[in-house]
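In: Kindly generate the corresponding structure for this input.
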Amino acid sequence: MSTGTDSDTPRTGAGWDAGVGSVVNRSERRGGTLRLATSADVDSLDPARTYYVWVWLLQRMLNRTLMAYPTDPGPAGLTPVPDLADGPALVADGGRTWTYRLRENLRYDDGSPITSADVRHAVERVFAQDVLPGGPTYLVPLLDDPERPYPGPYRGTGPLRSVHTPDERTIVFRLNRPFSDFDHLMAQPCVSPVPRRADTGATYGKDPRCSGPYRIAAHRPGEFLHLERNPYWDRAGDPVRPALPDRVELAIGIDVDELDDRLIAGEFDINLEGRGLQHAAQDRVTVDDVLRSCTDNPRTSFLHFVSIQPHVPPFGDVHARRAVHYAADKILLQQARGGPVTGGDLTTALFPPRLPAHQELDRYPTGPDLRGDLDAARAELRAAGLADGFEAVIGTQRGKFRLVADAVAESVARVGIRLTVKELDVASYFSLGAGSPETVRRHGLGLVVTDWGADFPTEYGFLAPLVDGSQIKPNGGNWNISELDDPLVNELINRSLHTTDPAGRARLWRDVERRVMDHAVILPLVHDKTLHYRNPWVTNVYVHPAFGLYDVQAMGITTERTDRENTV
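Out: Predicted structure coming up:
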């Protein structure tokens, strides 16, 4: 409720894009409440099960990992640094053995000590996909024994043989092949320490032990999540997290347009979800100099695309899939995302420009005006025996995704492809909706609108989850939505992991990209640009280069925000 005081009037922010590559409102001021909001729910508070990038950023407040991305807005933010570890890993055996030492006197939020055995147990939990589906599984093929697959810690088969803990502070990983990106895996939430005594399996996310500067004070799924300080966190022993607010309050499940209105009105400090302002708010903000000065428009390196499922008829025929590619009106699709300023840069390739393997690839040209090559699309339909077109279903969720689905339907209708739009639940869209092969089949989703940002900023981290056959997850959280399992693609990916020469790796990944585009299972739309709004009283605001979103764990609140709280 407004009080009519001056604090209700936004003051000028630091300027358009000031939070891209630099920090807005640097401050070390502690105290206050950071107020966040999302339209979607937290996918999981179990660090092994979360896969939403904004929840990974939230996890940086709750949990620590052996390595972590530093609080840095520049290129240095892309390289993991020691977090729970007291220094870089000792790497031996040609990149197959990685040894880390934990810092001294690490404790959970209940005061109990954190040991190397807890990190090992966290890694073992990743293998229990029948119990804990949803999170990344990169560690499984690197640490498993194909002759005796490890089922996880709940089957009573003994420990994971490839991870050793010779003492309470030392952990040794013995990989079955070299993997130069291993430090990046040690920065993922799934390796946050979990004490075996507190592990309740599938329900652990209801009461997890926290190793970071905050712990869960209250949580009502679909409504709110409140965090309070972890009294056993040692600021001097954490080189990454400033932990400035005393409390963090997240409001969950707010309609996207309502969220924008309440954010701009100052009720919330930041939209944690980071999908950016919707079209109505964009139109308002971009023409108002004061509001515009509080916005950032970064290239996030997220890829927005349509996945096409070969296992859903008639898309088992590659010509039916290619017809969709040729019929796509790229301009209309970009407009559905928000236009060239806030909707993203049009792309016909998969890799974002900042990755070495990026290439100018246009496998299915859509004409000089980018509105679609309808003759080529009709030729593909005839090759598929579908000259009169066909009916299919496109899966999506509300908001911008729905606008994209409608634009796809309008595009392909011009060649007789008649799409029915099916909206799925926002909160579970990537876990049990589009990310569930069973859901895709049950609803006959031949096409799915989705997006993807790299789990870590390398070619493998970006593309492997989308196209590597070994990463198909039947129980949910599946990002290889098309379930592509091409032996040649898989072989090229494996070869890249054994290639130490950066130029050679880039060439292999370009080959992977070309092969994937030949299959026509991914229709790339844009490399994302998102319009973020930051209220002017939030400190230490910047877009983290490894995540493409605001790094909320770095933020604080000025006295202006505290004064505002006291007048409402």
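In: going forward, measure contacts between C-alpha atoms and count neighbours the same way
Out: OK.
In: Pull the number of nearby residues for Val140.
Out: Counted with other C-alpha atoms under 10 Å, the neighbours of Val140 add up to 18.
In: actually Glu360, sorry about that
Out: Counted with other C-alpha under 10 Å, residues neighbouring Glu360 total 11.
In: That one contacts Phe351, doesn't it?
Out: No. With contact defined as C-alpha atoms under 8 Å, Glu360 does not count as touching Phe351 (9.6 Å).
In: Tell me where the stretch 451-568 of the chain has strands.
Out: For the stretch 451-568 of the chain, strands defined by DSSP state E, counting those that start in this stretch occupy the ranges 522-529, 532-533, 538-539, 556-557.
In: which stretch among the ones you listed comes nearest Lys206?
Out: Nearest to Lys206, of all the strands of the stretch 451-568 of the chain, is strand 556-557, at 27.0 Å by C-alpha to C-alpha.
In: hmm, back to that, is it possible to get JSON lines of the strands of the stretch 451-568 of the chain that adds distance to Phe462 and mean neighbour count?
Out: Output for these, formatted as JSON lines (distance: least, C-alpha to C-alpha, whole Å; neighbours: other C-alpha atoms under 10 Å):
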{"stretch": "strand 522-529", "distance to Phe462": "13", "mean neighbour count": "26"}
{"stretch": "strand 532-533", "distance to Phe462": "23", "mean neighbour count": "26"}
{"stretch": "strand 538-539", "distance to Phe462": "30", "mean neighbour count": "22"}
{"stretch": "strand 556-557", "distance to Phe462": "31", "mean neighbour count": "27"}
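In: want to put them side by side, so please do this one too:
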Amino acid sequence: MRPRVALAATSAVALLAVLAACSKNTGSSSGDNAQGSTQSGSISTNPADSKGPAKAISGAKRGGTLYQYLEADYDHLDPVRAYVNNATAATNLLVRTLTMFKDDGKGHLTLVGDMATDAGKDTSGGKCTSWQFTLKDGLKYEDGSAITANDVAYGIARSFSPDLAEGPHYIQQWLANDINYNKDYKGPYNGGAAVPPGVKVSGKTISFNFKEPHCDLPFAASWGTTSPLPKAKDTKTKLDLRPFSSGPYKVKSYTRDSKLVLERNKYWDAKTDPIRHDYFDTFEVDFGSSSEQQANAIKSSQGNDANAVMGANVPPTLLPTVQNDPQVKNRVAAGFTQFVWYMAINNQRIKDVKEREALNYGFNKKAFIQALGGSTAGEEANTLLSPTTIGYKNYNAYPYDQAKAKSLLGGKHPQLVFAFANTARWQKLATTVQNTLQQVGFKVVLKPIDSASYYTQIGKNNNPYDLYFAGWGSDWPSGSTIIPPVFDGRNIQAQGNSTYPYFNDAAVNSQIDKLTKQSANDAAPGWAALDKDIMTKHAPVVPVYYDKAYQMYGTNVGNMAIGQSTGWPVYYNAFLRNGK
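Out: All right, here's what the predicted structure looks like:
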């Protein structure tokens, strides 16, 4: 999973156009990997696209309970902290943001206004330094109170708190004009104002003012950073347990590591929402079942299992059964996601570049992918950028070569700690990692981590692990949302990091600064060149596979698909075929 980062969209992921000089722009890319065709997308310039209600789903019925089975609980449900795709998919039911992606179901994503009347207005004359959003009429919370622009500003303000360090940091860094965004202003918990510096509120309008151009703000505003919250409803770190709803569903009950139940928010008005539906009465997430248990239950589809969706890929042992039964195979949401999964090398612990190169040469990607589930789970990756990224260029700096890996180690046998999420699936995969690396001379100690806090633990700067897996998918498909969050060492903090390799190089950081000042299309070749430069000179990670989803759903579930902006099942477009 991704801490959108940090974890893991349909048969191919959409290639979104990023604003160039703040004007609508589209693009496409292709690579040598068999990813299927890339798609296209845009930021809407038509306010009509932001008006609700969302287009009705053909054949949809209202009623019933949709079930989601997960191996482990969410890292975070607080929308400013949620950065793993399974959690962001759930929070899309609970909270609204200034903007959001609308998926036409045909491979095209359009960024529209969610709470806002449009996808944002550049008020700086095309300089992208000032942006304005106006809230729609009729927006309400779960208690019937009105959502205000001040609530949006307060939600952004609390995202500066060091106690809420997880989640995307784009808007905070842009407002502060500093990667260390909470160096001075730390939000309302630490004596700061309820409206952060650079943000202004006037009636229903909220504006952002930056010292540098940020043409990507409409995209960044689709994240939970802009979710509204009244100050009186702020429970600080406890908001993880009970987010205050502005979306079509609200929390009915939540028992950590056991069950989350959502029910309809009667004050949500479909007429204000161009994206979501509320077809099912309740949404229940049950934690603790392995991928094998999920697959067997949903394959049989008896009782509640007929209304359920897997929260894991179909495991390798059950693939032949699923793929050889047309009726079951037709109940699989499948396709490439935008994520590249890599084995992070903790560069603060493994400082010898030859050792990092040996890990790259000596890691058997094919064996790992086979253990993962074969071609339904992913395809071998060599790059930091996904093939769905504007400007992607394929290369292979480290073809699998055991002899080369052994030569680089020079007879040494470094002992490394490999950390992994303590689930049945990863217990097996960890053994595969251990075996393949020990074949070239490494000694690998396996260290399981509680899966619910996995990203929190590896996100600590002083974590005691040498190797661990993470998946990164673009927050929008520009290199600006892939390389800086993971490979800009100036992002490294005490905790809440997405810079899992803990890699820091002045020349790389300087090039990042140069590229982030350019439009997405202009910067695209530079991001591809920097991708290759990072790997060939520094080898800070081992790119392993381009991710695929292959998740089964029950016989009574209608319109289930993998979301192109989340890489996870889209709940708000699903329904129960018999309405119960």
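In: what do we get in structure 2 for Ser470 of structure 1?
Out: The alignment partner of Ser470 of structure 1 in structure 2, by TM-score structural alignment, is Arg490.
In: Distance of its match relative to Gln173 of structure 2?
Out: Computed as C-alpha to C-alpha, to the nearest Å, the Arg490 of structure 2 to Gln173 of structure 2 distance reads 12 Å.
In: Which stretches in the stretch 101-250 of structure 1 count as strands?
Out: Going by DSSP E, counting those that start in this stretch, the stretch 101-250 of structure 1 shows strands at 163-167, 170-174, 214-220, 224-229, 247-251.
In: next one: the stretch 301-450 of structure 2
Out: Ranges of strands in the stretch 301-450 of structure 2, per DSSP E, counting those that start in this stretch, are 308-310, 332-345, 378-380, 415-421, 443-449.
In: Check which helices and strands the fourth one sits against.
Out: Contacts defined by 3 or more C-alpha pairs under 8 Å, 6 or more residues apart in numbering; DSSP states H and E place strand 415-421 of structure 2 against helix 424-438, strand 443-449, strand 467-473.
In: now the helices: where do they sit in the stretch 251-400 of structure 1?
Out: Taking DSSP state H, counting those that start in this stretch, the helices of the stretch 251-400 of structure 1 run over residues 256-264, 279-286, 289-292, 318-327, 330-337, 339-342, 374-383, 400-413.
In: number of nearby residues for Asp362 of structure 1?
Out: A count of nearby residues for Asp362 of structure 1, using other C-alpha under 10 Å, gives 12.
In: My error: substitute Asp93 of structure 1 in the last question.
Out: For Asp93 of structure 1, the count of nearby residues is 11 (other C-alpha under 10 Å).
In: Could you do Asp563 of structure 1 as well?
Out: Asp563 of structure 1 has 11 neighbouring residues, counting by other C-alpha under 10 Å.
In: Just tell me the aligned range of stretch 321-336 of structure 1 in structure 2.
Out: So stretch 321-336 of structure 1 sits over residues 356-371 in structure 2, by TM-score structural alignment.
In: Name all residues that make contact with the closest residue to Val23 of structure 1 other than its chain neighbours.
Out: Of all residues not flanking Val23 of structure 1 in the chain, Tyr542 sits nearest, at 5.0 Å (C-alpha to C-alpha, 6 or more residues apart in numbering). By C-alpha atoms under 8 Å, 6 or more residues apart in numbering, the contact list for Tyr542 of structure 1 reads 19-24, 73, 550-551.
In: Need the counterpart of Tyr542 of structure 1 in structure 2.
Out: Using TM-score structural alignment, Tyr542 of structure 1 lines up with Ala561 in structure 2.
In: before we move on, what about Leu303 of structure 1?
Out: Counting by TM-score structural alignment, Leu303 of structure 1 corresponds to Val340 in structure 2.
In: From Gly473 of structure 2, how far out is the nearest residue to its match once chain neighbours are set aside?
Out: Excluding the flanking residues, the one nearest Val340 of structure 2 by C-alpha to C-alpha, 6+ apart is Tyr546, at 4.7 Å. Per C-alpha to C-alpha, Tyr546 of structure 2 is found 10 Å from Gly473 of structure 2.
In: Can you check which residues contact both of these two?
Out: What both Tyr546 of structure 2 and Gly473 touch, as defined by C-alpha under 8 Å, 6+ apart, is the set 337-340, 386.
In: and of those residues, the nearest to Thr436 of structure 2?
Out: Closest to Thr436 of structure 2, out of all of the shared contacts of Tyr546 and Gly473 of structure 2 and judged by C-alpha to C-alpha, is Val340, at 20.1 Å.
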